[in-house]
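Q: A predicted structure for the sequence below; I have some questions about it.
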Amino acid sequence: MASTLYKWAGLLFLSSFPYIFTLRGDFVFDDTEAIVKNKDVSSESWTDCFYNDFWGTNIKSNLSHKSYRPFTILTFRLNYIMNNRQLSALSFKTTNLFCHILSTVLVWFTYKIVVNIQHLKKHKIDISYFGALLFAVHPIHIEAISGIVGRADLLCGTTFFLAFICYDKAINSQKHSSLFMVVTIILSAVSMLFKENGVTVLGFCLFYDMIHNIKNKKETQIYKFCNKINMKRITILMLSIVFLLYGRWAIMGGTKPEFKATDNPAAFADSFTKVVTHSYIHFLNSLLFVWPQWLCYDWSMGCVPLIQKFLDHRILCPLLMYLYGIFIIRAIFCKQNKKFTKRILLLSVALIILPFLPAANIFYPVGFVIAERVLYIPSAGYCLMISFGLNKIITRFNKYKLGLIAYIILLLIYGLRSWQRSYDWQSEYQLFVNGMLVCPLNAKIHYNIAKVSDARNKTDVALASYKEAIRLYPEYYQAMNNLANLLKNQKKYQDAEYYLRSALKYKQDYPAVWMNLGIVLASTKRLKESEQAYKIALQYRKNYPDCYYNIGNLYLEMKKSENALDNWLKAINFNRKHELAWTNMIALLDNTEQLDRALQLIPNALSELPNSPLINFAVGNIYGKMDRFEEAEKHFLKAISLFDRKVQAIHYANLGVLYHRWKRYDMAEIMYKNALKINPDFKTAIRNLISLQKYKNR
């Protein structure tokens, strides 16, 4: 009893403690698109996720990645609702960690079934438990646990192992075999709705059934594989696989996802390059099991250069992997090895290969090069093989202590690596920088570093990273667009225009580039060209509120006030929360003395954005002009409070003018002085303060 409790305690501790750092993290990388920006997570509808892909795009759309995981999205919704409809990364990450703990326990139970297949009573070590501990701490799981989108893999794994356990019950139970069979099919479907590769559990069950029947051949002298009951069970499995795969194909609308060469370069290469490079990628996946030192959140683009020549030394790596595979096959067919050894090897290899097949680029191309989270289930096969191998070595050489020390060292290495890697997943910046160390040739990593650096106001780093991304991938039009925006902000308009026009060479129908080109052209007073650029942007994207806002600004500069108002109104119609469009409309009506129109607009603006400092300040100006001093004061004070550290001299100065006109001279003087504390050279405040002091000293 005590021994069992210690085992449970050890398993629970090792499946949680190495990943504890990840709980302190934020939404990172894919989490932003799949959770933060995904309306299926936060909307009122519970059914939209069944019509959309994992990223919130209609599953039948040509733009969809065809990743259909509605049950995973539903768990995100539950997190969102249980946290008072707030997107809390801690809540999401805690759930992920719990899923891994549960999955580890189920892996232990799965190993018990596989290891006890011969009902052997004596092993030098507890193979199932040692394998489960290794699974608990393996660093390849970090991406699935720390990246919230990895929950798809965690829950797919949990239901995968649960389905297998039920299938074993279906084989061995006489009374409830049919019930367990039905539960197995249901769980496999659920697993597939968490993530696509969940359907492979039926293939693993089929393989296990064949092994199980061969085991019983001598016991009954009947080849149970041909037994009517077994044939019925296996037929049900095969029909279920066909039915689920057909259902998956139908949900996609009978179309395959369309990927870019940057997502998976080898898939678009010639036959030799494709086969050899994919073989090398399979080797890298295997290497990550054994020595998970080089972990990266994104292996796309140039991370793994294509093998295009027969003399490329990397071609030896997959050959070594295949030689090892031949060694395994030889061990399986070697007459000297016991059936127990052969079956453990067969099931370990099956557990590695079958769940990996959908991501292997064998049947169809996938949208990634290497994705560590897809190795979550296959790693269970690796851990079982290592544990079994350790038992064989200890048994053969009778070195229990030495073998145990080696195992503990491996456990510590994996655990410490998981601990270290979970720290990288706390923030995007740390994750991206670490990725650059592993994949310095990946242009997307440099692009992501640039975006995060820009958000952190590290402009020099952002500029350098965007340029490096473009150097590595000269057709990277997104990087060109973002780099141009940075250069535009530095008033380097000529350089900005160069990169924007370069981007258009590779992506003519990119509305954001046309809009940004319009902004740059307007900044250089080429107003007609700017107007044309904006109109082209709107041709490619009809509902583009930012573009309507910017063309409104252009018309304001061209002294076409009504055109400006019309376009700002269009921006608001497409985005009711467009703060700058509301602000500019109110300000223009203020400056053109159209106060009645402004008064009609104000309630709608405040209804949509009651806590906007810009809108409250603009409203304060309107009410001040109309001598509605108390209302003006209220909005000025609220604006200043909302601006907080970003408050400017003009905000205090305008409130000072209000008090000045209101004859609250002491308050006016205080506000003028506050304005001058922020900007001592603010002429309006200086002039008004001198005038006020002269008036008070008369």
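A: Arrived safely, thanks for sending. Source: prediction; values computed, not measured. Numbering: from 1, shown residues only.

Q: drop to CA atoms for contacts and neighbour counts, all remaining ones
A: Will do.

Q: could you pick out the longest helix of this structure?
A: Ranked by number of residues, the top helix in the chain under DSSP state H is helix 89-115.

Q: measure how far that helix is from the centre of its chain, please.
A: Offset of helix 89-115 from its chain centre (C-alpha atoms, centre = their mean, to the nearest Å): 21 Å.

Q: what helices or strands is that helix leaning on?
A: helix 2-14, helix 70-82, helix 127-137, helix 142-146, helix 151-172, helix 339-353 (3 or more C-alpha pairs under 8 Å, 6 or more residues apart in numbering; DSSP states H and E).

Q: export the ones you listed as CSV, with columns for distance to residue 436 and mean neighbour count.
A: What follows is the helices and strands packed on helix 89-115, written out as CSV (distance: least, C-alpha to C-alpha, whole Å; neighbours: other C-alpha atoms under 10 Å):
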stretch, distance to residue 436, mean neighbour count
helix 2-14, 29, 14
helix 70-82, 30, 20
helix 127-137, 25, 26
helix 142-146, 16, 27
helix 151-172, 25, 25
helix 339-353, 29, 20
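
Q: closest to residue 55 out of those helices?
A: Nearest to residue 55, of all the helices and strands packed on helix 89-115, is helix 70-82, at 9.3 Å by C-alpha to C-alpha.

Q: what is the orientation angle of that closest one with helix 151-172?
A: In terms of direction (axes from the mean of the first three to the mean of the last three C-alpha atoms, to 10 degrees), helix 70-82 departs from helix 151-172 by 120 degrees.

Q: same for helix 70-82, what does it pack against?
A: helix 39-42, helix 89-115, helix 151-172, helix 177-194.

Q: of all the helices and strands packed on helix 89-115, which lies closest to residue 423?
A: Taking those one by one with C-alpha to C-alpha, helix 142-146 is closest: 9.3 Å.

Q: show me how far the closest one is from its chain's centre.
A: 11 Å.

Q: second structure for comparison follows:
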Amino acid sequence: MNLKKESKRTPSIQKSAASLLPISLHAWLVFIFGALLYANTLSHGFTQDDAIVIYDNMYTTKGISGIKGLFTKDTFYGFFKEEGKAKLVSGGRYRPFTPAMFAIEYQLVGNNPWLGHLINILLYGFLCFMVYKLMVLMLCYKEDTLNKRYIALAITLLYAAHPLHTEAVANIKGRDEIMSMLGSVVSLYYILKFTDTKQIKALIIALISFFIAFLSKENTITFLAVIPLALYYFRDKSIRHSIVSTLPLLIPTIVFLLMRTSVLGNDFGGTPMELMNNPFLKLSNGVYVPFSASEKAATIIFTLGKYIQLLLFPHPLTHDYYPRYIDIMHFGDYRVVLSLLVYILLGYIAFRGFKTKSIVAFGAAYYLVTLSIVSNIVFPIGTNMSERFMFMPSLGFAMMVGWAMYEWVFKKLGKKVFFSLLGVIILLFSLKTFTRNQVWESDFKLFTTDVKTSTNSAKVLNAAGGALTTKAFDEKDEAKKKNMLHEAIGYLTKAVKIHPGYKNAYLIMGNAYYYLKDYDHAIEAYGNALKIDPDFKDAFVNQAIVLREAGKYAGETLNDLKKAEIYLTRSYQMNPNDMETTRLLGVLSGIKGNHQDAVKYFSKVVEADPKNANAQLNLSIALQNAGELLKAEEHRKKAEALGAEQPKN
């Protein structure tokens, strides 16, 4: 609907801006609303990717002194601590601003998440504050009426309450989304201010905000299209003038791109061939190959439709949309066709808006532009989709819905029905946001909850299996412990069925079997991990340990010396410097009458730890059995001096 014609058709309340409630009061009420929605996250712990950018990041944990490293390395480098691994996602990541904030917070409160959650809450409240001010500045430029304020308020409340934002706000790491959106919104606001007032101060604030937004997350770049669109729609500028007015923003853009290139280079990493970093792979004859062009296009279109579904009806929610929660799709699926039709309609509305200049058309254009960079169309993002990717585009959705409610409800049914319907939607959204926040309390709660939604996601199946295995390790109740471990194995078995090359799932499966003392299955699981990656250090180390324990169990409990020897020998071959394995081989050799071998193994243990009284005593006994009596007596005295109890005759 044309904004310029609105006052002629609508019996709006024509009042001057001075007679309306102050903008600042509306905005602060929105700030409080947005912040209170997430107040129940204040006591939450660290979750999900917080490890990467906060408590397991070698730069962040240095506090202020680590900030230089955050600005001079890939964002993931401080976690992986290896060149190359940081570029597991295509093109690498350069987002130093929010990790620098985390470093300052770490300096102040250490490994404590409360301050991070508090800052996220306040920043989100401030973002809602700025969204409201922006809506007023856009909608009320020519004519400041109470009706237009209603539209601005409805749009802002719909945006503030939307449950899809929980991943960005309830997860501390999600601050990159908040800061990118906040910096972009502030930049747009002050570009409009500069256009209206020509005050250099407004332009400077816009440039600084845009630079901060870029340093927070790269999808800020979409606002290079959004801002001229806003000038064209809401300031009656020509397309050429709108573009020219946006040119100053190229300064922070170029500076950021130069910084990014200097750190990451021009290597965009190619296309990963690991399913957890590239969802558009499928198994063919036991080997992962790319989707066909048709499969990839259909799958992308389906996920875009899934976003629309979640914007309209945000349930159920999950943090994980990895393969195969989103399966391989085809154009024969009605959901793909329906999604395509919806986006054709949105494109038509946005294109037609160049003539009508309606808020719904701007909302459609804004949605499509900001969605583009996370759509897997422009470049691969490493997953099918994610709820946090809607943090920026969802404002376009709120604009379309807010304006539609005004046109179809407020105008036709009146103000009371309008606010009643808006209130019901906001209440439902808020309740969903509040309850969804609670799931983000901890990794354990997040993973074990979302695995029931993302039932075919190999990644969350692995995560839930890992969380259960870790928790089971500390569980004192043996019955509960076994139940948790069996549940974990169930999830992990399904994960490797979906993704047979998932080495980490096999690793965790091995751990779960080990805690159950099911050594044969543990050995098999670690072996599968090593088949996938022979250099997988964790699997190698763990398999050596479980072989040792399996050998010990076979010898001491089953009295199966042959099996014990097989396991212990394999363990020793993998790690000849493990002194417990060496000791056990010494004991086994002695029992079998291989006294020279027993001397060899016990001598190695003593060499590693000469002050170990029992080691000295074992060597003394082995030497005596081997007929080396003088040496046996020498080590017996050393054992006695160290406090070893002598064996009784």
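A: Yes, it's here. Note that the coordinates shown come from a computational prediction; the quantities given were computed from them, not determined experimentally.

Q: on that earlier part again, next, format the helices and strands packed on helix 89-115 of the first structure as TSV and append distance to residue 57 of the first structure.
A: What follows is those, written out as TSV (distance: least, C-alpha to C-alpha, whole Å):
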stretch	distance to residue 57 of the first structure
helix 2-14	38
helix 70-82	12
helix 127-137	34
helix 142-146	22
helix 151-172	17
helix 339-353	30
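
Q: so which of those helices is nearest residue 551 of the first structure?
A: Closest among these, using C-alpha to C-alpha: helix 70-82, at 37.7 Å.

Q: what's the mean deviation for the closest one versus the second structure?
A: On superposition with the second structure, the mean distance recorded for helix 70-82 of the first structure (mean C-alpha distance after the TM-score superposition for the first structure) is 1.2 Å.

Q: now do that helix: everything it contacts.
A: 35, 40-42, 46, 49-50, 52-54, 86-88, 91-92, 151-152, 155, 190, 193-195 (C-alpha atoms under 8 Å, 6 or more residues apart in numbering).

Q: over to stretch 257-264 of the second structure?
A: Contacts for stretch 257-264 of the second structure (C-alpha under 8 Å, 6+ apart): 72-74, 91-94.

Q: which two among the residues you listed are spaced furthest apart?
A: Pairwise over these, using C-alpha to C-alpha, the maximum falls at 72 and 91, 15.8 Å.

Q: before we move on, back to that, what's the closest of the helices and strands packed on helix 89-115 of the first structure to residue 367 of the first structure?
A: helix 151-172 (16.2 Å).

Q: need the helices and strands packed on helix 70-82 of the first structure in JSON lines with distance to residue 535 of the first structure, can you?
A: Below are these laid out as JSON lines (distance: least, C-alpha to C-alpha, whole Å):
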{"stretch": "helix 39-42", "distance to residue 535 of the first structure": "29"}
{"stretch": "helix 89-115", "distance to residue 535 of the first structure": "40"}
{"stretch": "helix 151-172", "distance to residue 535 of the first structure": "42"}
{"stretch": "helix 177-194", "distance to residue 535 of the first structure": "43"}
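
Q: to residue 406 of the first structure, which of these lies closest?
A: helix 89-115 (20.9 Å).

Q: in the second structure, what residues pair with the closest one?
A: Aligned using TM-score structural alignment, helix 89-115 of the first structure spans residues 113-139 in the second structure.

Q: ok, back up a step: okay, residue 72 and residue 91 of the second structure: which has more neighbours?
A: residue 91 (19 against 16; other C-alpha atoms under 10 Å).

Q: out of the helices and strands packed on helix 70-82 of the first structure, flag the one nearest residue 492 of the first structure.
A: Among these, helix 39-42 sits nearest to residue 492 of the first structure (C-alpha to C-alpha), with 37.6 Å.

Q: contacts only, for the closest residue to residue 10 of the first structure other than its chain neighbours.
A: Distances taken as C-alpha to C-alpha, 6 or more residues apart in numbering put residue 133 closest to residue 10 of the first structure, at 7.9 Å, once the chain neighbours are dropped. Taking C-alpha under 8 Å, 6+ apart as the criterion, residue 133 of the first structure is in contact with 10-11, 14-15, 411.

Q: for residue 177 of the first structure, state which of the residues you listed is nearest.
A: residue 11 (30.6 Å).

Q: the closest one corresponds to which position in the second structure?
A: Using TM-score structural alignment, residue 11 of the first structure sits opposite residue 30 in the second structure.

Q: counterpart of residue 370 of the second structure in the first structure?
A: In the first structure, residue 370 of the second structure lands on residue 355 (TM-score structural alignment).

Q: secondary structure class for its match?
A: Here residue 355 of the first structure is helix, with the state taken from DSSP: H, G, I helix; E, B strand; the rest coil.
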